[in-house]
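Visitor: one predicted model, sequence on top.
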Amino acid sequence: MSAPAPSSPAAVEAPYVERQEEVLTEAALAFVAALHRRFTPRRDELLARRAERRAELARTGRPDFLPETAAVREDPDWRVAPAPAALEDRRVEITGPADDRKMTINALNSGARVWLADMEDASSPTWRNVVHGQLNLMDAFARRIDFTGPEGRTYALGPAERLATVVMRPRGWHLDERHLTVDGRPVPGALADFGLYFFHNARRLLDLGKGPYFYLPKTESHLEARLWNDVFVFAQEELGIPRGTIRATVLIETITAAFEMEEILHELREHASGLNAGRWDYLFSIIKNFRDAGEAFVLPDRNAVTMTAPFMRAYTELLVRTCHKRGAHAIGGMAAFIPSRRDPEINEVALEKVRADKDREAGDGFDGSWVAHPDLVPVARASFDAVLGDRPHQKHRLREDVRVTADQLVAVGSLEAKPTIAGLRNAVQVGLRYIEAWLRGLGAVAIFNLMEDAATAEISRSQIWQWVAAGVVLDNGEKVTAGLVREVAAEELASAPEASGTWRQAHDLFLRVALSEEYVDFLTLPAYELLE
């Protein structure tokens, strides 16, 4: 059989999903195929470079600012493109999966300025979720979306001028979409998500006075940002969209990207909108990159590492300084608490922590921040209103007082808190519960009054891997061993609603990625093999 013609569209290899023909048109699939053929080889090279860089870190023990890009950092004159009107004020942003129709409506109506419509960590990439995430956004922009719950309550969009601006987050470069293939190869999930969204919505969004805006996850270097910029230029030219229409906010959620913030903005400068401080993935990246670097890089329990930890302060203050120096928005981290309507005492304590966190971010110079639940929108807004007033942002605060060294960014060992048996048990509980829900198609999961996504499951299993490898001794005197982890996991499985089906799968997968001899880079890679 001869090879497919260069113009052939991406092939769909999946069971039919209701209304998929509206998303998977021949023209849209041809556009995705063009993106794949042009950019997937470079994606592959950059993934290989990640592995090389990780091996180099293992040898040297310390990352540093790149000497070869010093001229970019030292040039005082360049700036990113001015923000479009729809992204000028970003004081509160709400997050949630685009594949949930009710959540789509609630997020748009929430009063937040921006909705991060997630196709990444808060979405389990079942084929139905991939297709319906695109459909929900297409329907929302056309104002043909509604939802009626099982109790009979109806949800619909409010007035257009009050709706949040959509910033869509595609999957990271490391994930494939196996249901779309080109020339026999799966299309990278990033290109599938971006391509379908951009193809169907770019012009309509321009007509609405907005544009195709994106959050870019899991970026590890300025070269990966350069690849995204080239994707944007190509996509705009292919569809006749004015160059510079796309705007991207990059999540600085890897330790290597923290050393290349200015370079990342520089690569994307005609399309850049800002940077975001992604707390959970950032901790995951630190654990992953320094997992075998000894006791100095062992983190305590996840919830003991707050944004006030010295190395986290260094990271966030450097982010604000970098963004404002270059005219970009600095967006703060997630308030993941889910208010309980049945327990006012839990609410009072948690909301006070949320207020303190958002007050800190606003005081440090951030221009906005994330929340996971509509009830937190007014809490975060009050913190930023108090600082911003009528101004849309505080880019005038250049934070020239901030001086951050490479050592400060990796000063993990300065924490006083130590790993505990309660922390180990919580890691197992969160990991098992999240993976079990993910395998059922849920990517945003309420666990212990927090909205969890894939990043928290990654931290859970990575910490256990590191604690076992380092022979950590917990507060009760027990050494963390594979046997102890299996014992705790077995207890959790026994208390699950059913000790079979997806719970058994989740248990086995969690132990596989937490205890394997060779560290697995992303748990979603083996988990994807079990999905559907």
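Guide: Yep, that arrived. Residues are numbered from 1 along each chain as shown.

Visitor: only C-alpha atoms from now on, for both contacts and neighbour counts.
Guide: Noted.

Visitor: pretty sure residue 190 sits against residue 173.
Guide: Yes - using CA atoms under 8 Å, residue 190 is in contact with residue 173, at 5.8 Å.

Visitor: residues contacting the most centrally placed residue in the chain?
Guide: Geometric centre of the chain, nearest residue: residue 217, 5.0 Å, by CA atoms, centre = their mean. Residue 217 is in contact with 120, 169, 170, 171, 172, 250, 251, 252, 253, counting by CA atoms under 8 Å, 6 or more residues apart in numbering.

Visitor: next one: it from residue 307, what distance?
Guide: As defined by CA to CA, to the nearest Å, residue 217 lies at a distance of 20 Å from residue 307.

Visitor: second structure for comparison follows:
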Amino acid sequence: MSKVPAEIEITAPISSKYAEILSPAAIAFLADLQRTFRVRRKELLAARVTRQALLDAGVKPDFLPETRLIRESKWRCAAIPTDIQDRRVEITGPVDRKMIINALNSGAHVFMADFEDSSTPLWNNLIDGQINLRDAIRRTISFEDPKTGKSYTLNEKTAVLFVRARGWHMVERHVLVDGEPMSASIFDFGLYFFHNATELLARGSGPYFYLPKMESHLEARLWNEVFVHAQEKLGIPQGSIRATCLIETILATFEMDEFLYELRNHSAGLNCGRWDYIFSFIKKLSADHSVILPDRSQVTMSTHFMRSYSKLCIKTCHNREIHAMGGMSAFIPIKSDPVANEKALTQVRADKEREATDGHDGTWVAHPGLVPIALEVFNRIMPQANQINKKLSDFAVTAADLLQVPIGEITEAGLRQNVAVGLGYVEAWLRGIGCVPLFNLMEDAATAEISRAQLWQWVHHDAVLNDGRKITVELCEQVIDEELAKVKPGLNDDRYDAYEKAASLMRDLIRDEKFTDFLTLPAYEQVLREEVFA
């Protein structure tokens, strides 16, 4: 068993297997990071609240005058490491053992192992995930499916590994440092880096990360300071860490150059996190009653504000000689319906052709079955390793372009879809599953956030369905009841209980006068109350 210092409390069991990850040296490393950066992290989270108050008062997001020199000066990010020059297809998913093997074997160039939107932060999920990644890096990972008896091992050639830690807003309540829950970002990053940085470098790769949910370049600066400190503490060469920032908040869009500048010695570019971006658009402009989005299905990458953001990402990254990564198509193969399957694959292909033609250097998929489609598109349109030489010099964008509200309808079908997705995803999340196929789409926390955010927006902004009915709390609760009635016959008592808890959370989020920042925050408190340790 791992010996934990008195000033550090771990409120979950540490088995002999877990003690390998939670070693005294690893815990001391985490505690040092937490103590070094906790004050600054809290200050930046407080700055989010201050910024939101300004937005609520009617101040529109815009490019920052105080960082104009960074945007207009000539500088570039550090040279891209050899093994991530070509990132044309990246697959993402949770950190369970089978998923890691399948994703690394999928034929994608990169696998982003996700502790964030694809994972419920239960203790077993987190520590098992760290063990799985450690074993994958050392190529000792294997898995035998107890249901089928099928064995899984790594191919000779595998994807390059990136890891997405949780965002700055999350805490890890299983670990207390000086009586205070530690930053979930530092917990996820620190354990992975401590155990694997040296091994990755010895194998010709490096500790590569995705950084989510940031709202300011000052938050990127904090990550850079964490990287510098961590490398120094472990004697890892500076610049070994590389990180791709997800541009998935409306505020981050106005600071893309600044994000790259803060991380320029550790940068692996930017990624268009489209689903969280739509969610952020609703959230950050939640006090503006003129901002009402149509059905989620109508808010596509071809809408003006989304296309503007995507192309600005390309232009910004390529000016700084670094990757601009495209986003996730939520479609997945539909084996049971060939006609619907072909329609879905056609939409995926069109989405990837748009990204590659615009100038993105790679794209995301959520399912191994989509890797060949994305590869075919990027191989055809981008035969070289990347297209950083495509500068988009003639493209210009204004704040008005980035804030243009898309036009469309709000339908009963769209309302019902939001309710069904919200219920289905939160139910799975409460059971410890952070990524789930629903209605032939792969849903994670980001897409579920859109669904519940739209319901809140429609209710509190007096939106009207295309048939003339006003969207009210009562209408939403009626639809929630109807959707619960639909699923009940096929569920056992435990599953239906989870659905009812999901419905209770959805009702609370819709009713609240003030928009709740993240559904995963109250959901986290719920799972902690009921957590069962393996």
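Guide: Now that the structure is in, tell me what you want to look at. No experiment lies behind these values; they were computed from the predicted model shown.

Visitor: rewinding a little: do you know how far the residue nearest to the centre of structure 1 is from residue 172 of structure 1?
Guide: 6 Å.

Visitor: who touches both of these two?
Guide: Among the neighbours of residue 217 of structure 1, those also in contact with residue 172 (CA under 8 Å, 6+ apart) are residue 120.

Visitor: trace the residue nearest to the centre of structure 1 over to structure 2, please.
Guide: For residue 217 of structure 1, the aligned position in structure 2 is occupied by residue 212, per TM-score structural alignment.

Visitor: residues near residue 63 of structure 2, how many?
Guide: Counted with other CA atoms under 10 Å, the neighbours of residue 63 of structure 2 add up to 16.

Visitor: just to be sure, residue 248 of structure 1 is in a strand?
Guide: Yes - per DSSP: H, G, I helix; E, B strand; the rest coil, residue 248 of structure 1 lies within a strand segment.

Visitor: I figured it hits residue 274, correct?
Guide: Yes - using CA under 8 Å, residue 248 of structure 1 makes contact with residue 274 at a distance of 7.1 Å.

Visitor: so where do the helices sit in the stretch 1-150 of structure 1?
Guide: 20-23, 26-60, 70-74, 101-108, 127-141 (DSSP state H, counting those that start in this stretch).

Visitor: so the third one corresponds to what in structure 2?
Guide: Applying TM-score structural alignment, one finds that helix 70-74 of structure 1 aligns to the residue range 68-72 of structure 2.

Visitor: do the same with stretch 455-472 of structure 1
Guide: Across structure 2, the stretch matching stretch 455-472 of structure 1 (TM-score structural alignment) is residues 446-463.

Visitor: flag every buried residue along that stretch.
Guide: Under the neighbour-count criterion of 16 or more other CA atoms under 10 Å, stretch 446-463 of structure 2 has 446-461, 463 buried.

Visitor: and for stretch 525-534 of structure 2?
Guide: For stretch 525-534 of structure 2, by 16+ other CA under 10 Å, it's 527, 531.

Visitor: residue in structure 2 paired with residue 491 of structure 1?
Guide: Checking TM-score structural alignment: residue 491 of structure 1 goes with residue 482.

Visitor: how much space between that match and residue 503 of structure 2?
Guide: From residue 482 of structure 2 to residue 503 of structure 2 the distance is 11 Å (CA to CA).

Visitor: those two: who's more crowded?
Guide: When neighbours are counted by other CA under 10 Å, residue 482 of structure 2 and residue 503 differ, and residue 503 comes out ahead with 24 against 14.

Visitor: spit out the contact partners of that one.
Guide: Residue 503 of structure 2 neighbours (CA under 8 Å, 6+ apart): 423, 480.

Visitor: aligned to it, what sits in structure 1?
Guide: So residue 503 of structure 2 corresponds to residue 507, using TM-score structural alignment.

Visitor: now swap in residue 280 of structure 2 and tell me
Guide: Superposed on structure 1 with TM-score structural alignment, residue 280 of structure 2 falls opposite residue 285.

Visitor: which helices and strands does the host helix or strand of its match pack with?
Guide: Per DSSP states H and E: residue 285 of structure 1 is located in helix 279-289. Here helix 279-289 of structure 1 touches helix 26-60, helix 255-258, helix 454-470, going by 3 or more CA pairs under 8 Å, 6 or more residues apart in numbering; DSSP states H and E.

Visitor: any idea how far the residue in structure 2 sticking out farthest from the centre is from residue 456 of structure 2?
Guide: No residue in structure 2 sits farther from the centre than residue 468, which is 35.8 Å out by CA atoms, centre = their mean. With distances taken as CA to CA, residue 468 of structure 2 is found 18 Å from residue 456 of structure 2.

Visitor: what does residue 101 of structure 2 give?
Guide: When distances are taken as CA to CA, residue 101 of structure 2 and residue 456 of structure 2 turn out to be 39 Å apart.

Visitor: now do residue 209 of structure 2
Guide: Remark: distance between residue 209 of structure 2 and residue 456 of structure 2 (CA to CA) = 33 Å.

Visitor: now swap in residue 470 of structure 2 and tell me
Guide: 13 Å.

Visitor: could you do residue 350 of structure 2 as well?
Guide: From residue 350 of structure 2 to residue 456 of structure 2 the distance is 31 Å (CA to CA).

Visitor: and residue 96 of structure 2, by the same measure?
Guide: Distance, residue 96 of structure 2 to residue 456 of structure 2, using CA to CA: 33 Å.
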